[in-house]
Each structure stands twice: as C-alpha cells, then as structure tokens.
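1. build me a model:
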Amino acid sequence: MNIEEIALKISAIRWFSNSGSFPGKAGMQPIGDLAAWDSSVFAAGIDTRHAKIAADMDWLPTNRDQDDPFNGNLLLDALRDADPQIQSLVMDIYKQTMESLRVMKASKLTSGANDFSEAARGSALYCSRMATIEAATGKPATWCDLLEIYSAGYWPCGLLPNGDIVVY
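-> Take a look at the predicted model:
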C-alpha cells in the first residue's frame, strides 16, 4: 500500500459500518458486541469467550501520544528523520482522516451506558497516521493491514497477549 492508496481508501471508508460482524481470520479474534466492556465486573449474561477476551485484551492506541504496540518508537523516529515533504503528507492524511470521521455513525459503538465512539475515532486516527508512516518509509506492515480492516467497516480495537488482534 502506498500513500495515494491510503488517501483513496480513507476517502471511501464507511467507518465502523460493519462493526460486530467481523467473520474472523487467522490472527484476528472477532467480537460481536461490546457488552463485556460495559463495566469492570462481568455481568451474568456475558458469554465466556467475550469475557475472556475482555479480561486479556489491551486496547489499541486511541490517541497520538500512546506507544505503538507493534513497533515501539521505530515509526515515529523514521518520521522525525524523514524529509519534511513526507512529514507534510502524513499530516495531510491525518487531516483527511479527521474530516472523513465526521460523518461516522456512532450507533454501533455504544453498549449500555458506554459510548466507545471517541475511542474508535481516536484509534482510527492513530492507525491512519501509522499506516501512512509505514507506507512513506516503504515498509507497509501491521498498520496498513489494520487500515484494510477499518476500510471494510470494522474496528480493530485490541491486542491479546498471543498477538491476535481483537476486531469488532
């Protein structure tokens, strides 16, 4: 994936439109709802699989200051050392993502009294920024793969200890 493909993909994404229906695939665990994350104590009706995922999962980053769980500082260091034109492209994609997220529908991102829409929005921004850095440095990898999941209308929201991505 290159930067032009990322820009095109972001312009067409229907953010979170298919959340809750991810079919699953190798290295990715689907969740059908967010009920297991409604409180710190699991309700009686929560199925065992969702409760286990919720107990073990770390949320993927939801703001730009959080650490990259896949690359550490590698991508940010590469961006810092990159040509100013590359830095500008990364910022342009970030702004395009912010703009495209304005029309997202948050209805699938609530559970009980909890609204996960800000976390979802923040994680989408983080992902698009990191995917752009991967593409700009010629090393498309995990973040580009996750952007593909977003582009299909899902929310890659967490990481399990075994390295599996949790997708809503």
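
2. when you work out contacts or count neighbours from here on, use the C-alpha atoms and nothing else.
-> Noted.

3. can you give me the strands in this structure?
-> 28-30, 58-59, 110-111, 114-115, 156-159, 165-167 (DSSP state E).

4. remind me, longest helix of the chain?
-> The helix that spans the most residues within the chain, counting by DSSP state H, is helix 117-136.

5. list the buried residues in that one.
-> 117, 119-136 (16 or more other C-alpha atoms under 10 Å).

6. please verify my assumption that residue 60 contacts residue 122.
-> No - Residue 60 lies out of contact with residue 122 (C-alpha atoms under 8 Å); the separation is 9.7 Å.

7. returning to what we had before: can I get the strands of the chain in TSV including mean neighbour count and distance to residue 142?
-> Formatted as TSV, those follow (neighbours: other C-alpha atoms under 10 Å; distance: least, C-alpha to C-alpha, whole Å):
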stretch	mean neighbour count	distance to residue 142
strand 28-30	20	12
strand 58-59	16	15
strand 110-111	15	27
strand 114-115	14	27
strand 156-159	23	11
strand 165-167	24	10
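
8. residue 149: which of these is closest?
-> Nearest of the strands of the chain to residue 149, taken as C-alpha to C-alpha: strand 156-159 at 6.9 Å.

9. show me what the closest one packs onto, helices and strands only.
-> strand 58-59, helix 142-151, strand 165-167 (3 or more C-alpha pairs under 8 Å, 6 or more residues apart in numbering; DSSP states H and E).

10. to check against the first, give me the structure of this:
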Amino acid sequence: MIESASWFTRLGAAPDGCTLANSNDAWHWLPSSRDQPDPLHVPPLDPVDTAIELAVVKRTMVSLRSVPDAVPELVDGPHNYTNAATGAVHFAVRLAAREITTGNPDRWCEIVRLYNLGSWPCGLADDGGIIVW
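-> Next up is the predicted model:
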C-alpha cells in the first residue's frame, strides 16, 4: 500500500466518515514527529519487531520522495504544513505496523488507508472521528 499511495492528492475532500479540518468542531492534531506519544493507544503498544517498523518507515521515505517541498494545498499563507504532513505519515505508518505485528490492526491502519486515498488525516475530533485536511 505504501508504494502505491497517492500522497496528498485528494486534499480538501472528506472521505466517508471523516470531517474537514476547517470545521468548527473541536479537534486535536495527530502526531507529526516520532517523539510524540500515541494518542490512540493508552498505554502505548509495545513494539514487537522494531526491524519491521524500520523497514516500513524506510519504504515510506522512498515513496514520499515524490512529494514536493511545498504541496500547494498544504500552504496556508506563511505556513507550510507539508513537513508536518509527511512527518505524520511516518508516525502513522510506524504505528500501523506495530498494530499489525501485535495482531491488532486498528485505528492507525485505518488512518494509513486514508493516506493511501490521498487525504491527510491530521486530527481527531473530540468525539473520536478523524479530521482530514
């Protein structure tokens, strides 16, 4: 799925069950760097096989090479969210791999599927719904 992902090609459109980020609903950003805590698993999932996670992240890095430094739809005035969006991909893919290796594919796998469709699942609504850019 990673190699064929349509990174950030369907921004501004909400897939079924998602809400656009410009909504007035209360929501919180999903992590965009590896050092942030996992907001979906408390306590966090322990890594089963870090080699698998590393391999998936490396494949993701190769796949993301086609993403420009500034995706026009991710630039809002002086703010360029492209780096945050690609960092969020790395976080999501790593945690989806962890869900799979622990035998519990869950929300991170769902989020990676949204990335594959071209969306940026950037946040969680207070009601648990996924917010997309």
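
11. re earlier: need the helices and strands packed on strand 156-159 of structure 1 in JSON lines (columns: distance to residue 30 of structure 1).
-> Output for these, formatted as JSON lines (distance: least, C-alpha to C-alpha, whole Å):
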{"stretch": "strand 58-59", "distance to residue 30 of structure 1": "14"}
{"stretch": "helix 142-151", "distance to residue 30 of structure 1": "12"}
{"stretch": "strand 165-167", "distance to residue 30 of structure 1": "5"}
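
12. out of these, flag the one nearest residue 25 of structure 1.
-> strand 165-167 (9.9 Å).

13. and the closest one, which stretch of structure 2?
-> Under TM-score structural alignment, the match for strand 165-167 of structure 1 in structure 2 covers residues 130-132.

14. how much distance is there from that stretch to the middle of the chain?
-> Distance, stretch centre to chain centre, for stretch 130-132 of structure 2: 10 Å (C-alpha atoms, centre = their mean, to the nearest Å).

15. likewise for stretch 152-167 of structure 1?
-> 8 Å.

16. residues making contact with that stretch?
-> Applying C-alpha atoms under 8 Å, 6 or more residues apart in numbering, the contact partners of stretch 152-167 of structure 1 are 13-22, 24, 27-31, 53, 56-60, 120, 123, 146, 149-150, 168.

17. at 6 Å what do you get?
-> 14-19, 27-30, 57-60, 168 (C-alpha atoms under 6 Å, 6 or more residues apart in numbering).

18. how long is that stretch end to end?
-> Terminal residues of stretch 152-167 of structure 1 lie 11 Å apart, using C-alpha to C-alpha, to the nearest Å.

19. ok, now stretch 68-85 of structure 2?
-> First residue to last in stretch 68-85 of structure 2 (C-alpha to C-alpha) measures 12 Å.

20. for the aligned partner of residue 72 of structure 2 in structure 1, the count of nearby residues, please.
-> Aligned counterpart of residue 72 of structure 2 in structure 1: residue 107 (TM-score structural alignment). By other C-alpha atoms under 10 Å, the residues close to residue 107 of structure 1 number 12.

21. what of residue 42 of structure 2?
-> Residue 42 of structure 2: 8 neighbours (other C-alpha under 10 Å).
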